[in-house]
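Asks: What shape does this take:
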Amino acid sequence: MKQTFFLFGILAFAATSAAWAQSPAVPSMSQNLPPISLGQVTLNAAATFAGSNEPIRSGLVWRIYEDRGDASQPTIVARSASPSPSFSLSPGNYIIHVAYGFASASKRISVQRGNLNERLAINAGALQLKGAVSGSPIPANRLTFSVYVPEPQNSEGRLVIADAKANDMIRLPEGTYHVVSTYGDANAIMRSDLKVESGRVTEATMNHRAATVTLKLVASAGGEAFAGTAFSVLTPGGDVIREAIGAFPSVTLAEGEYVLIARHEGKVYTREFKVESGLDRDIEVIVTR
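Replies: Reported below is the predicted structural model:
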């Protein structure tokens, strides 16, 4: 009997083992769980406009640097373009820096345990620029803007940004700026001093006094233009404003008086003309026999 019972027990164990072998594997307790970072601290960051505490919801770039406390270049350990990012950091000392266009703020922080909330105030606003001539908007692709910080003994100032486009959001520290607007690629230029206030967008339209003229060398008034003509536009004093080659090149000029020189097949022809603001027209030089 004892031998029979022992044999039955062996057979039962074998059957149970076979059943377990055919059943699905039991997942490990650690499977599909996120890795655990021991000792990490969460830093929650946000930025506001100085003086108003209004949160900044776009245009921010965050950087976290390791603060080694020496003169070596800080090492960047994290970055984000979110308006309110969260960073996971090891305990230590850091520099948190946020940029809003050309304006920024930074702070040294010590990260030890738990969660840390930091809110930085940025003393900044923005410029949004457009152009017009005789009350009509100038197409954005015909305009560029340069922004300067006024400086003593410097009529233009220190250049902050060049070739900004119309309707761009130009983010700047609070202050007064010298803005230069260029219409076309010649001498149609306007200047203005504009103030940027913290938390506000300063919208400005630069009013140009200019027009676009099309240059032609023709055999008779209204005739077909000669191809391959070299044109030079000069001031009455002889300063060259613009040069171009072609049958009918166009140039945008500030209001005023000019001299046009046309060169074709070894011959030179001239004409004086006047530009009136907002009056786009053809300027024809007639070939004299």
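Asks: For the rest of this, base every contact and every neighbour count on C-alpha atoms.
Replies: Noted.
Asks: Show me which residues of the strand or helix carrying Y94 are buried.
Replies: Per DSSP states H and E: Y94 is located in strand 92-100. Neighbour-count burial for strand 92-100 flags 93-100 (criterion: 16 or more other CA atoms under 10 Å).
Asks: I'd like these written out as JSON lines, with distance to S232 added.
Replies: Converted to JSON lines, the buried residues of strand 92-100 look like this (distance: CA to CA, whole Å):
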{"residue": "N93", "distance to S232": "64"}
{"residue": "Y94", "distance to S232": "60"}
{"residue": "I95", "distance to S232": "57"}
{"residue": "I96", "distance to S232": "56"}
{"residue": "H97", "distance to S232": "52"}
{"residue": "V98", "distance to S232": "50"}
{"residue": "A99", "distance to S232": "46"}
{"residue": "Y100", "distance to S232": "44"}
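Asks: between those residues, which is nearest Q3?
Replies: Of all those, Q3 sits closest to N93, with 74.1 Å by CA to CA.
Asks: Next one: the closest one from T48, what distance?
Replies: The gap separating N93 from T48 is 23 Å, by CA to CA, to the nearest Å.
Asks: Please, where are all the helices along the stretch 1-150 of the chain?
Replies: 2-22 (DSSP state H, counting those that start in this stretch).
Asks: And the strands in it?
Replies: For the stretch 1-150 of the chain, the strands defined by DSSP state E, counting those that start in this stretch cover 41-49, 60-66, 75-80, 86-89, 92-100, 103-111, 115-122, 124-133, 136-137, 143-151.
Asks: Second chain to compare with the first, below:
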Amino acid sequence: MAETALITGSYGGLGTCFVKLHAGRGGDLILVGRSRERLEAQAMETADKYGVTVHTIAVDLSGPEAAQTIYDTCKENGWLPDVIINNAGFGGQGDFARERTMEQDLSMIAVNIETPTRILKLFLKDMIQRGSGRVLNVSSTAATMPGPLQAVYYATKSYVTSWSNALWRELQGTGVTVTALMPGAMQTGFANAGGLSDTKLFANAVKPDDVAKAGYEGMLKGELNVTAGLPGWQKPMMALAPMFPKKTMLNFVYNQQVAGSAKK
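Replies: All right, here's what the predicted structure looks like:
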């Protein structure tokens, strides 16, 4: 019997990769995102290509009722996700006090933190009762440090990794696992949407395919954290980051994220 995966942000760069990976294994899908039109097009294309069953749920993930709508829709239709990939999320460059609006940052907290938390609060009990389930929460290497000029985004990803790791331990012995995927900068719509495409941070962005594969396979194995998609120089830097003086690191991250810094 094919496993069903619920994937939020399914038609984004990384989300599309997860959909193809799961469908390629013969798995059925529940695709979640804001645009009904894009979801339906993705569902039709995926079902035709892979011969799997694909359902869609169109919902604004920044709304407090989003998770309940997703859960209720699944319950009403008898859709039981064996896999949950909390992939939806967004960032945004700018000075917290002088450039970012209240709405921008609170929407980010809702999509990156509140909705994934609500989703697992609802679905995990069912997974535990069945004695099986796999969860992949898409975090970021940003989780390992503060991020001036992306202050709220880095903080949301710190939450995602910390929360995911705690759940990994709490769920031991239940047959359910939670894995955090921590990618570096990727070539997806994320950079353009967040105003980051002309920053040093995204100058060496990698394609999302290998990142998704590493995360998906790590999830199937029940791994704690999967770090993927780091260009050569970033790998040792990430390992050494905790040893750098905090103020030096903050200055470095700030300079990486100044608009126009990609050409400097």
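Asks: TM value for the aligned chains?
Replies: The TM-score (TM-score structural alignment, normalised by the length of the second structure) is 0.21; 97 aligned residues with a CA RMSD of 6.3 Å.
Asks: Now render the strands of the stretch 1-150 of the first structure as a markdown table, adding distance to A210 of the first structure.
Replies: A markdown table is the format used below for the strands of the stretch 1-150 of the first structure (distance: least, CA to CA, whole Å):
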| stretch | distance to A210 of the first structure |
| --- | --- |
| strand 41-49 | 39 |
| strand 60-66 | 38 |
| strand 75-80 | 45 |
| strand 86-89 | 51 |
| strand 92-100 | 35 |
| strand 103-111 | 34 |
| strand 115-122 | 39 |
| strand 124-133 | 7 |
| strand 136-137 | 12 |
| strand 143-151 | 13 |
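Asks: Please identify which of the ones you listed is closest to D282 of the first structure.
Replies: Comparing these by CA to CA, strand 124-133 comes nearest, at 18.1 Å.
Asks: what helices or strands is the closest one leaning on?
Replies: Helices and strands touching strand 124-133 of the first structure, as assessed by 3 or more CA pairs under 8 Å, 6 or more residues apart in numbering; DSSP states H and E, comprise strand 170-173, strand 188-196, strand 201-208.
Asks: And for the longest one, what's in contact with it?
Replies: What that stands for is strand 188-196 of the first structure. 124-127, 172-183, 202, 206-210, 252-254 (CA atoms under 8 Å, 6 or more residues apart in numbering).
Asks: Give me the PyMOL select line for those, limited to the buried ones.
Replies: Those of the contacts of strand 188-196 of the first structure that count as buried under 16+ other CA under 10 Å are selected in PyMOL with:
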select buried, resi 124+125+126+127+172+173+174+177+178+179+180+181+182+183+202+206+207+208+209+210+252+253+254
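Asks: related to what we said a few turns ago, deepest-packed of the helices and strands packed on strand 124-133 of the first structure, please.
Replies: strand 170-173 (a mean of 20; mean count of other CA atoms under 10 Å).
Asks: ok, back up a step: what's the closest of the buried residues of strand 92-100 of the first structure to V149 of the first structure?
Replies: Y100 (17.3 Å).
Asks: any idea how far the closest one is from V133 of the first structure?
Replies: 32 Å.
Asks: ok, now I170 of the first structure?
Replies: 22 Å.
Asks: Check V98 of the first structure too.
Replies: Counting by CA to CA - V98 of the first structure and V133 of the first structure are separated by 39 Å.
Asks: What ranges does the stretch 1-150 of the second structure have for its helices?
Replies: For the stretch 1-150 of the second structure, helices defined by DSSP H, counting those that start in this stretch occupy the ranges 13-24, 36-50, 66-77, 102-109, 115-130.
Asks: Of the ones you listed, which is nearest N192 of the second structure?
Replies: Once those are compared by CA to CA, helix 13-24 is nearest, at 11.9 Å.
Asks: mind listing what's buried in that closest one?
Replies: Here helix 13-24 of the second structure shows 13-23 as buried, counting by 16+ other CA under 10 Å.
Asks: Who are the packing partners of that helix?
Replies: strand 4-8, strand 28-33, helix 36-50, helix 208-220.
Asks: out of those, nearest to T117 of the second structure?
Replies: Among these, strand 4-8 sits nearest to T117 of the second structure (CA to CA), with 12.9 Å.
Asks: residue contacts, the closest residue to S104 of the first structure other than its chain neighbours?
Replies: Once flanking residues are discounted, S104 of the first structure sits nearest to V98: 5.6 Å by CA to CA, 6 or more residues apart in numbering. Each residue near V98 of the first structure by CA under 8 Å, 6+ apart is listed here: 47, 60-63, 104-106, 120.
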